[in-house]
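Peer 1: Just a sequence and a predicted model for now, questions to come.
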Amino acid sequence: MVIDSLVLALVCCAAVGIGLLLAIARSRRPPPSRPAGGRRGLMLWLLVPGWLGRAVAASDSTKAATPIGKRLCVVRVHNKHTDRRQGAHFVTPMFGQAFRQGDMPAGERPHFTLADGTECPATLWGITSWPDGSMKFCAVMVRIPHSIPAGSVLEIDVRAGGSVAKPSPRTLEDFAPADLSVVLDGITALDGTWRASLNDGARARRDVVPIANGPAGAIWRVGSEFRNQAGSPHGQLYCWHYVAALNGAENELLGLRYLGRVAQPWTDVAQPKAQHREFSAELRTGTRVLRRLRGHVAVEMPGDAIRLPHYASFFTAGPDARWDTLHANGNPETEQRLRTSLDAAYYIASGLVPPYDLSAEIAEGEVTDYVPMGRGTVTRAMGTTGERADIGLLPEWNVRHLITQSDAHERIARVNGLTVAGLRLTFRKRETLQPVPCVDIRTRYEGLGRIEPSWRGYIYMSGMTVPSPNESLWREDTAHRPGCTYWPYLFTGEPQYLDLLTEHAFAHILELNQGNETVWGTTFPRPEVLEGKWGGERGIRVGVNGTLHKGSGVLLYGIGGTRMAAWRSRDVAQAAALAPDSPPDGAAVRLYLRDVMDSSYAAFRDYMSKVPASYRDSGLFIQGKGNGAPWQIAYMSWSVCHQADILPTANSKHVREHLSRFWSSFSKIADMACLAAYVCTYKDADDMLIQSSSQLLGSLRCQLTFDAKTSRVSISEGKQKTNGDWRAQNGDVFGFTEKRSPEIAPLLNGRSEGRFYAVNCQQQTFQLATTPSGKPLAFPKDLTVTDFFARLRSFAPNLAFDAPNSPSGYSANLRGAVAYHKACGDDVEIAYQSLHKIVREQHVKFFNRPKYLTKDSRIS
């Protein structure tokens, strides 16, 4: 009997081991070679029947010959950072999971299995749905009944057809013995020692948000005051404790995961004074120090002191920007260093990320550390002009991580996601503990408290508590502000990233100038988009007696250009799209943000219904005075394509389709190279806003020489030795402005801007007339012009007007935006092929710079 039992056990061990080996082998990105230690770990696991006995004994670990539900994608768990095996019945790191509309029908939940059909119980949270009720996104942590050898990867199948799981027995009492706290020792504007205790917040129950509970464990966000040794609360300093209690196979407590966030967030507290506070900081369990935090004060070199501005915050994470792990006995030991990677192709298919080219070659990322009040790889002076990794729909570093799924790129994404907590954008009321609403589309939003239409945030500060001083190491700028938190939340599911995304969305709306009576004129011709007296940015009235769309300034207003509206509406839409269907704290954040975006799309549609048909057909979207910028329109296309993907409504689709016509209409009448330039003109010869793409001109920086004797214009290279070998064709249009080309003033005859047509074209010379077939103009004297506008039927053999076209430059940006439109189903084929040719013939290399490298289809 003993021998039979032993044989049976060995056979079972081998069977399970083979199943695990198959799961590992199925990894799409297997390690090129498995370390010897990994092989030894696997063999030892196979020979130890105790691990098998534990797996078989687990009451909620089941194995199905044919797993139930459609297999949608895979998640991979990596154990590549130690030489030790990860034992069975561990809980994975948190991760996010996106779904295509319809893949996870309403009422169903995803379930997770190994390759051999073994069910892996999971805890879900952050569930948000598509319009048809199917699941769009959820955050997950899964308990795995198998071990993972060192150096190996384990695949988990994500399947449809699951049901709501039973909660675990985890409670707030589970983390009481750990006695976790953040301790500050004052240096400037803070006297003495102040402690924010997780247990104190749990006992008070004033700010306890149950985020999730399921078979893999439970998660809470617990707020607590910083108190001095006498027990008195500070009043401005506050701490949010994010804590997960992990559940074992026998419903035992496996341990805790923890992240603290220190903030000065209150908009409605005047005393103590709202100001910078400097201190040293420690994370403790009881009296034991887990981490001494190093941070920034006034220079980039981190030190023992941290300066926290009002309305900013930082986290207790270590250099890798991850939560800390404590075993159930309270010791500060960490479990195996695991990480997860997602199915990038499926994420793209879901529409939650653009159709980036996953075959792009990316160099490995450099190690970047998280430091409280540090910058990671984010640019401090956000107003700095020029192309940067920060700027775009997703920052460059997030696209790199999507493509590589590497540990180094994940670390950069995590670090930068936490780093932007240091921006002064955390505007919450002490009264409600919530971000501040300032748009009253509805008279009330559950849990958000009083709406404050007269308040303004950002650096302007009115209505709310005004800090003194109101400055920091950061120089925030909406026109260039990177969206650092959307992607980290999508791939980690960690709740702090959603909190930051939500706060930044509210802050964008608060930043808009108070008032909502700015009127956009609909009667053309007109010299500017506004009609009558300017009345603030938060809402737009379409026509003098038209409909007021509160909150629509998020999309329809950008003093600094279309890019401001592009990035502002991006952040608000992303937060609206990922806000849970059922908020764990009961606050109507999702409703408020969606109201603002719905109002913005409706205002856009209302405006376009009233302007001339030629304006609509041309896809024009003019927001400011005078000259525009095609690259900024491309930013808007990136943003709106994304918004229509993640917030799919008839109105968001309408905005996207309208913008697609900007590219399509121009490509049918002129060379797209005319738009691959720094600026274009939205004014006609009478200084009125254009009404059709046939009036649109792009900037040209080469040299034109006007010969007074022959009345001919000759084309030659400009200062940058480019763009000088094209030939004009009869009917090509040229525009000159005295501001850009003062030497042309005699030709303009007193007009602020002039339009002229090429006639009598010969080789690289032509003449100019005021009408397409008019009499050639005589020039009063010889002139040389190097900066002007033009619309050419062919710019061959040149590829773009502006010389600085790099992999991150204008043509790559335009090509990527138009490819995104095409992937969304918009009719932009001619524009796409033209721009694609420009990028190809420029030999643009996207190595390590993939944020503009989109495919024209979501099919991988």
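Peer 2: Cool, got the structure.
Peer 1: When you work out contacts or count neighbours from here on, use the C-alpha atoms and nothing else.
Peer 2: Will do.
Peer 1: Contact partners for the residue nearest to R380 when sequence neighbours are not counted?
Peer 2: In this structure, R380 finds its nearest non-sequential neighbour in W474, 5.0 Å apart by C-alpha to C-alpha, 6 or more residues apart in numbering. W474 makes contact with 380-382, 422-423, according to C-alpha atoms under 8 Å, 6 or more residues apart in numbering.
Peer 1: Filter those down to the buried ones, ChimeraX style.
Peer 2: Selection of buried members from these for ChimeraX, criterion 16 or more other C-alpha atoms under 10 Å:
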select :380,382,422,423
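Peer 1: Neighbours of the residue nearest to Q691 when sequence neighbours are not counted, how many?
Peer 2: Spatial nearest neighbour of Q691, chain neighbours left out: Y615 (4.8 Å); criterion: C-alpha to C-alpha, 6+ apart. By the criterion of other C-alpha atoms under 10 Å, Y615 has 18 neighbours.
Peer 1: before we go on, here's another structure to hold up against the first:
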Amino acid sequence: MPLTFGQVFAPGDLPRGAPLSGKLADGSVLPLQVDVKATHADGSVRHAVISALLPKLAKGKQAGIALVKASAKGAEDTGKPDFDTGATVTVTLDGERYIASSDRLLKEQKPQFWLEGPVATEVQVAAPLRNARGEEHPHLAARFAIRAYPGAKRARVDIVVENNWAYEPSPRNFTYDVEIEVGGESVYRKKELTHLHHARWRTLAWTGAAPAVHLRHDSDYLIDSRALPNYDRTLLVPDGALARLAAKWEGPRSEPMGVGVASPAMPNTGGRNDIGLLPGWAAMYLLSMDARAKEVTLGTADRAGSWSAHYRDKRTGLPISLVDYPYMTLLGSPGDTRNPKTGKQEAFPRCPRDVCKTPYKADSAHQPGFAYLPYLVTGDYYYLEELQFWAMWNVFSTNPGYRKNIEGLLATHQVRGQAWSLRTLGEAAYITPDKHPLKQDFNAILKSNLAWYNATYSNNPSANGLGVIDNRQAVIYKSKTAVAPWQDDFFTQAVGHLVDLGFKDAQPLLKWKAKFPIARMVGEGACWVDAASYTITVRDSPVAPTYDSMAQAWKRTVGPELAALSCGGAEHAAATKRKPGDMGGYASTAMGFPSNLQPALAYAADVGGAAGKKAWERFMSRSVKPD
């Protein structure tokens, strides 16, 4: 039975060139094919795609595989891979048929290799759809990734249909009939599918039976590698919650041009499952490794292609890069997009509203982390590109002048938008394969952003003493005198995540940011039960300097009468209409303000010394917590 999966490794765990084998429960050794994709600074493996041929398992039977560094016999050569799958995409648009054939493209092109070895070889080809006269459709294209397992005499076919060339004139939605065939059999068919502009959709098929196997990664190791946030592994995800999640995965939302379980309008206000370092459905999968949660997590990452946030460079065939087009943007006047070096405008062709209507709205402030975890655990190239598309969209969606064009500064986003954009950018820089052309681009943009934040805050003697982001995008509440601490907490946890991923330039920023959540919990003159309030006043007027002490901020926020009461005492509880030790802000829910504070405070406690430890202990002693 063929099996391929992605695996992340902690620094030093798998040295460069070290052999890797699978050890089964009975002590037998399973040969593995290891395609190394990314490495750590010390040269050890960071991420690899691993393939194997499993022994037959009885239905419902489980088998453990331990990855061990062992000089075992390598995977045997099982023959020449067969890529002739007969995969075709046929689109009928305005009465005319357009076709793409994987077999034909393999004869016409030199394919790109994603996996290559004795167990599995995956090749990739792509081209615009063509009509009977051989004319290419200007917008619609197909991409095929064919993964052949000669030892299993079958292949997986990954088909992606795209409408996302960045600079093709007259972009628009297209409504067409589509059929996908593999091996002469129809595997997907849809009448009147509306393919949104700058979007894409995906389907998977097999020649022969698809392997009926569910792989459960070691959640502890994934988290201990620091590639993923340190979620509380003592939590058990209830079966009822998993069943309710699975029940949402049905109907149009699970089909091409649906958006899975994500909110279709990202800018909508209010707490929801989408928001966090990982979206709620992905966190449920990480902690449970349940097959239902995996289907929803991978499926929603598939459907992340439905948003009009996908801009592919026809010249390179890759997601478009700010390094190549430093003045591209979705905002600003045409003059803002003129590249002085080339004299050309880099604005994207206009997409008229009447032909570009979409039921979905993307933004950075509420954007789920769609594809990072799916790519980590599968190694599928589709998820890698989803991560790259979103990371670059967050950067180029702002005005070129405000973001300092090629530097791609994120500081003009809302604070929460800065947080999730940094998260996605950092993950793309961390996990993009070493040899991928965009690796250095993501690293350069991330480096520019961290340099800006460090110069503005952590390395700036004139920066505020609270450790709070206080630029014009932050101090927007109460007549521009207050910030939203929960948005600032999103930013702190994103910076902490970057530190975990090994970006050293994020360390001074985290140390500076740690001051704000810690001071709200244990700072002199502050009251910890109000640490997760909706807003905190940080200055006297829109032109006044930011306070340097939490005592000033807290007193101005709650008023002198409440500030005079004993923090957390009976009088304070009565005045705030809460139980003693109740932090308020929907404290009993996983999406409440204290829950937003928790990961920020956890990262702050790591670098905050004795005060950080005290703040964490006090937070964990609160009386009202999510169930």
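Peer 2: It's in. Source: prediction; values computed, not measured.
Peer 1: quick revisit: tell me the counterpart of the residue nearest to Q691 of structure 1 in structure 2.
Peer 2: Using TM-score structural alignment, the equivalent of Y615 of structure 1 in structure 2 is N464.
Peer 1: And for S359 of structure 1?
Peer 2: Aligned partner of S359 of structure 1 by TM-score structural alignment: T234.
Peer 1: Can you tell me the element its match falls in?
Peer 2: Under the assignment given by DSSP states H and E, T234 of structure 2 is not contained in any helix or strand.
Peer 1: For it, give its distance to D94 of structure 2.
Peer 2: 56 Å (C-alpha to C-alpha, to the nearest Å).
Peer 1: So between those two, which is more surrounded?
Peer 2: Neighbour totals were compared for T234 of structure 2 and D94, and D94 leads with 10 against 7 (other C-alpha under 10 Å).
Peer 1: what do we get in structure 2 for the residue nearest to R380 of structure 1?
Peer 2: W474 of structure 1 maps onto Y360 in structure 2, by TM-score structural alignment.
Peer 1: go on, V436 of structure 1?
Peer 2: Counting by TM-score structural alignment, the partner of V436 of structure 1 is I320.
Peer 1: shouldn't L342 of structure 1 be in contact with H78?
Peer 2: No - counting by C-alpha atoms under 8 Å, L342 of structure 1 does not reach H78; the two are 11.1 Å apart.
Peer 1: In terms of helices and strands, where is the spatially closest residue to K273 of structure 1 that is not a sequence neighbour?
Peer 2: The shortest distance from K273 of structure 1 to any non-neighbouring residue, by C-alpha to C-alpha, 6+ apart, is to P467 (7.6 Å). According to DSSP H and E, P467 of structure 1 maps onto no helix or strand at all.
Peer 1: On the three-state scheme, the residue in structure 1 that A600 of structure 2 lines up against is what?
Peer 2: Aligned against structure 1 by TM-score structural alignment, A600 of structure 2 finds its counterpart in A817. When classified by DSSP: H, G, I helix; E, B strand; the rest coil, A817 of structure 1 comes out as helix.
Peer 1: Kindly confirm my reading that T432 of structure 1 is in a helix.
Peer 2: No - the assignment for T432 of structure 1 is coil, going by three-state DSSP, so no helix is present there.
Peer 1: Look up how far E155 of structure 1 lies from it.
Peer 2: Counting by C-alpha to C-alpha - T432 of structure 1 and E155 of structure 1 are separated by 43 Å.
Peer 1: More neighbours: these two, which one.
Peer 2: Taking other C-alpha under 10 Å, T432 of structure 1 and E155 do not tie; E155 has more neighbours (24 against 14).
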